[in-house]
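Trainee: take a look and give me a structure for this.
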Amino acid sequence: MYSPDDAQRYADRHTTPESPLLARLNRETHVQLLHARMLSGHAQGRLLSMLSHMVRPRRVLELGTFTGYSALCLAEGLTTDGLLHTVEQNPELETRIRRYVREAGEENRIQLHIGNARELVPALTETWDLVFIDADKINNDTYYELVLPQVRPGGFLLIDNVLWGGKVLDEYPVKPSDKDTFAVRAFNDKVQADERVENVFLPLRDGLLLVRKR
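Mentor: Predicted coordinates:
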């Protein structure tokens, strides 16, 4: 019987490789930064790119840039006049993000905002075709309610880390102090019951929730 790790390795071998630039960013992130697992990585990055190519978005919003890997993947499917706004709270990551955006030749299509998403997003007077939420998990619901009114009917949202290391499963004992796990569980349940949207839970990597606004 195969293991999940065996299946993932097989899947990786049968997924289009990441570009040399993305591979370098992937490697640099893992070597130089703590919490490198926050990076989307090869398989998820190719899925983000594929979905972006399918949707052909004119306006994309990302909450949680980290080192810029997912932003570069999402930008691959933008229309010729498309623009991706990405929000990162940690100013220490700004130089690295801008360097890779520049090397990718995406300076005119990726706009980086440094600061608190709850303050910055309301000032972005856009209608979103695609939104990727990959920020602090305890505020998933806050971000969801913040951006959903700005998403066009038929537009899509993606929310990352909805498996939360498997802690959301009913069989997993959760300590009362684990507020993040309770928040992710509650958010997943909310979206499942939300009549404003349709949703598919993808158990890729740490879980990706694909949502379409009705």
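Trainee: use CA for all of it now, contacts and neighbours both
Mentor: Will do.
Trainee: and Ala7, how many neighbours?
Mentor: Counted with other Cα atoms under 10 Å, the neighbours of Ala7 add up to 11.
Trainee: who does the strand or helix carrying it touch, helix- and strand-wise?
Mentor: Using DSSP states H and E, Ala7 sits in helix 4-13. Of the remaining helices and strands, none touches helix 4-13 by 3 or more Cα pairs under 8 Å, 6 or more residues apart in numbering; DSSP states H and E.
Trainee: one more, for comparison:
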Amino acid sequence: MNAAKRYEIFRRLHEDNPNPETELAYSTPFELLIAVILSAQATDVGVNKATAKLYPVANTPEAIHALGVDGLSEYIKTIGLYNSKAKNVIETCRILVEKHDSQVPDNREDLEALPGVGRKTANVVLNTAFRQPAMAVDTHIFRVSNRTGIAPGKNVLEVEKKLLKFVPKEFLLDAHHWLILHGRYVCVARKPRCGACRIEDLCEYKAKTSDD
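Mentor: Okay, the predicted model is just below:
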């Protein structure tokens, strides 16, 4: 795919949604961090239901740590893998209090040192909370990048590096949100809704569907 096509794709995505946002509910970088940790192999809707009950009770590292693993588990038990996630969150809260003055780090190294935080989670926090040009490649973004031809790659890291290289600079900060929403609602896994797609004429996918 050439640069002109990529530019027009992101220009249209921007035109349709000038200020895209994550669908995870949060009001502070810490709330976002915890929500993203909980969202692994879970839906944003499911995470939001749990945090809607948790955050009014505890939404700081000190407060969540005070709940302990058992106490936190009661709030997040509707989420998949909640036992291991509860342990990770409690340990993450301890580290934030002891090493980071209860603040979420704004750099990759310190974020990835937190339990339950991998490269993708760190990228979400860096991009969404701190507005850094990071690209969190999940299954939706991986699929859209390969299917459309925007940034094809054999693995997540390859796609991430290509997106950072190929997405026009003026659109880079919001590209993560546009691509994830496009994959979630239009360029879906089993049968993409090509007939309802804003970028169908620019997309290089060979097996386009005829209806929406």
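Trainee: what TM-score do we get after superposing?
Mentor: Overlay of the two chains. TM-score (TM-score structural alignment, normalised by the length of structure 2): 0.25; 92 aligned residues with a Cα RMSD of 6.0 Å.
Trainee: quick one: contacts of the helix holding Ala7 of structure 1?
Mentor: Outside of helix 4-13 of structure 1, the residues within contact range by Cα atoms under 8 Å, 6 or more residues apart in numbering are His42, Ala43.
Trainee: what's downstream of that helix, the next helix or strand?
Mentor: Note on helix 4-13 of structure 1: by DSSP H and E, the next helix or strand toward the C-terminus is helix 20-32.
Trainee: report the buried residues of that following helix.
Mentor: Leu22, Leu25, Asn26, Thr29 (16 or more other Cα atoms under 10 Å).
Trainee: with stretch 63-78 of structure 2 instead?
Mentor: Buried residues in stretch 63-78 of structure 2, counted by 16+ other Cα under 10 Å: Ile64, His65, Val69, Leu72, Ser73, Tyr75, Ile76.
Trainee: what about the helices in structure 1?
Mentor: Using DSSP state H, the helices found in structure 1 span residues 4-13, 20-32, 41-55, 69-75, 94-103, 117-120, 140-147, 179-193.
Trainee: ok so, going back, the helix holding Ala7 of structure 1 vs helix 41-55, what angle?
Mentor: Angle of helix 4-13 of structure 1 versus helix 41-55, following axes from the mean of the first three to the mean of the last three Cα atoms, to 10 degrees, is 50 degrees.
Trainee: and helix 4-13 of structure 1, what's buried?
Mentor: Within helix 4-13 of structure 1, no residue counts as buried by 16+ other Cα under 10 Å.
Trainee: any idea which element the closest residue to Asp70 of structure 2 other than its chain neighbours lies in?
Mentor: Closest residue to Asp70 of structure 2 apart from its sequence neighbours, by Cα to Cα, 6 or more residues apart in numbering: Ala86 at 7.9 Å. Using DSSP H and E, Ala86 of structure 2 sits within helix 82-99.
Trainee: tell me what the helix or strand immediately after that helix in the chain is packed against?
Mentor: Reading on from helix 82-99 of structure 2 to the C-terminus, the next helix or strand found by DSSP H and E is helix 108-112. Packing partners of helix 108-112 of structure 2 (3+ Cα pairs under 8 Å, 6+ apart): helix 119-128.
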